[in-house]
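In: Need a 3D model of the sequence below.
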Amino acid sequence: MSEETKVQDSAQESAPAETISQEAMDNFVSLKKGDTVKGTIAKIEDNQAFVSLGYKYDGVIPLRELSSVQIENAAEAVQVGQEVELKVVSIDDEKEKLILSKKLVDGERAWDVLQSRFEQGEVFEVSVADVVKGGLVADVGVRGFIPASMVERHFVEDFSDYKGRTLRVKVKEIDRENNKVILSQKEVLDAEFEQNKQQVMSSLEPGQELEGTVQRLTPFGAFVDIGGIDGLVHVSELSWQHVAHPKDIVFEGQSVRVKVLKVDPAAGKISLSMKAAQPGPWENADGKFNTGDIVTGTVRRIVNFGAFVEIAPGVEGLVHISQLAHRHVASPFEVVKEGQEVKAKILDFNPAEKRVSLSIKETEEAPEQPAQRSERPQRDRDRGPKVELNNPNVSLSNESMSFTLAERFGDKLSKLK
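Out: Take a look at the predicted model:
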């Protein structure tokens, strides 16, 4: 027998013989492949669902015909007692069974709905049916695919826990001819983020302090969520002390207190500071250091006139070039280098002016000076041997003196005339 057949309502089998001819003819329904029928889910098994159609033949929906996406159990697609509209896939007269499809009916309806949603930019909810390589799959009457890059605003490494989640999406791309539907949750989140961002930015003012959560770290700073939008805490604003990398100070998910430094609505940028929301280093240092104290610090910067040494986080003092060593120093680089740990004596501490004067040489013992020979002044040596007046062997006659001067100075005397 062909796929086209005649099935009779089972209720007619008990009708009186004299009335069958007309009533049976009225209740016979001619079904063929592709026809649409309505029924109620009567029973569910793992790989199929049975449908009560009110006909003599049973209706069966195989697992593959229940949904446009892959499912493992028929209960994932239908429930007992649920009314469904189905399409006849084939007719098994031998087993008196109709093979039906729910996904074909859902698909026909879905394309028109999806096209309308695409044109209007409508946001709607979908349930993630499966996690596949490259993204997520959702049943939207047809198979809807959400690429990994269109799931969240941030990078997601593992989607294994997304199955069963409800997402709010837009139709990003639709191609009925190739049975292709691309969905995006990221577009929905981006639009909401921008709207919320403008509202939050309009309420922010420089100097305002807020609680935030560290969202992500970069080599140049940390992005902190302050109510649905992110602000940047530059690496130089993370702490009063020197920071090599933000990960040395904060971690993702950490709650932090920040101060608003600058708001730029046009550029959509917010500059934040963690250190400005904390007591300053000079405030903490007041009372901890006194003139004359010997402290240990780290050389942070070297300039032509000396070196700056950090003696507490954010507190730097100057060691003038004259205070680097007891010897003459032509350049500070001769004595110290950046990162070097040194001991220094506090010569002056002024927290009000944020100034500290230090000395390295005052912590070191001065070298001993070499002993100097005792010599007669040059002018005494030039005068010749010392004349002792009481010495009887020395003549003080004019001739003796004249001879002696002439002998010592020669013709130089003539030039004096």
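In: all contacts plus neighbour counts: C-alpha atoms, from now on.
Out: OK.
In: What residues sit buried inside the helix or strand containing residue 30?
Out: Element membership for residue 30, per DSSP states H and E: strand 29-31. Of the residues in strand 29-31, residue 31 count as buried by neighbour count, 16 or more other Cα atoms under 10 Å.
In: Which elements pack onto that strand?
Out: strand 5-7 (3 or more Cα pairs under 8 Å, 6 or more residues apart in numbering; DSSP states H and E).
In: now the other sequence, so there's something to compare against:
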Amino acid sequence: MDDLLAQEMEQALAGLSENDMLGIIPEKKALPKVKGDGHTRTGTIIRVQGGDVMVEFGPKSQGVCPLNQFESAPEPGTVMDFAVERLDAFEGLLILSRIGMRTKPQWDNLQVGQIVDARCVGMNQGGLDMEVAHHRAFMPAGQVDIRSVPDISIFLGEKLQCMIIEMRKERGRMVLSRKAALAQTRRENQQKTLADIQTGQILEATIMSLQPFGAFADIGG
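Out: Modelled structure (predicted):
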């Protein structure tokens, strides 16, 4: 991590507790103890929501299973057996998998430098609360975009492609940067454009600025 990014993160995290950084809200009631490690429970599918299948085990117990573990979208009301992986304490949901389709926990597959899909689930004084594969993460305000964003609340509820810039698995901490992901995409586009461009080729371009000596144009890279 470079010195500028480290300084920016230090400023963003100043005064925040570990709970604040992860967007964890103190629970109003105790959550039930859950036996994980593949413990089997029978539940009823209540709906398909995006890439998730919501499952009900009782009036106060629900879980979520990835839709990609089903051959086709299951119908609400279908009763099935699931393996309980763990409890997501923030959402109060059981994280489930289909029997016989358990995979290595996604947390173990995540690493610094990886580009991931992250959902913005909240804000705090230093940045955005994010969620990656049902794990909490934090994105400093200065890492939201390449350009300054006056009101980062516009990203609430949005799914964003971000780069993991810090991970402390033993503490369950993950820090993200959309700015770094955008910069990487820009570099890749520049390299592709320079590799494909030829002398005499006619290109469409967007004029970015005018100077006495000429114009700066964006040709898509």
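In: quick one on the thing from earlier: can you identify the element that follows the strand holding residue 30 of structure 1 toward the C-terminus?
Out: strand 36-45.
In: what packs against that following strand?
Out: Against strand 36-45 of structure 1 (3+ Cα pairs under 8 Å, 6+ apart) you get strand 48-52, strand 83-92.
In: Counterpart of residue 12 of structure 2 over in structure 1?
Out: Here residue 12 of structure 2 stays unmatched in structure 1, going by TM-score structural alignment.
In: Excluding chain neighbours, what is closest to residue 12 of structure 2?
Out: residue 126 (4.4 Å; Cα to Cα, 6 or more residues apart in numbering).
In: Was I right to think the one you found contacts residue 141?
Out: Yes. Assessed by Cα atoms under 8 Å, residue 126 of structure 2 is found in contact with residue 141 at 6.1 Å.
In: the more surrounded of those two?
Out: residue 141 (24 against 21; other Cα atoms under 10 Å).
In: which ones are touching that one?
Out: Counting by Cα atoms under 8 Å, 6 or more residues apart in numbering, residue 141 of structure 2 touches 12, 126, 127, 128, 152.
In: one more time with 7 Å, if that's ok
Out: For residue 141 of structure 2, the contact set (Cα atoms under 7 Å, 6 or more residues apart in numbering) comprises 126, 127, 128.
In: And it? What does it align with in structure 1?
Out: So, by TM-score structural alignment, residue 141 of structure 2 is matched to residue 148.
In: Against residue 166 of structure 1, how distant is its match?
Out: For residue 148 of structure 1, the distance to residue 166 of structure 1 equals 15 Å [Cα to Cα, to the nearest Å].
In: what number of residues lie near residue 81 of structure 2?
Out: When neighbours are defined as other Cα under 10 Å, residue 81 of structure 2 has 14 of them.
In: Ok, residue 315 of structure 1 next?
Out: Residue 315 of structure 1 sits with 22 neighbouring residues when counted by other Cα under 10 Å.
In: any idea how far it is from residue 299 of structure 1?
Out: Residue 315 of structure 1 is 12 Å from residue 299 of structure 1, where distance means Cα to Cα.
In: Equivalent analysis for residue 83 of structure 1, please.
Out: Distance from residue 83 of structure 1 to residue 299 of structure 1, by Cα to Cα: 80 Å.
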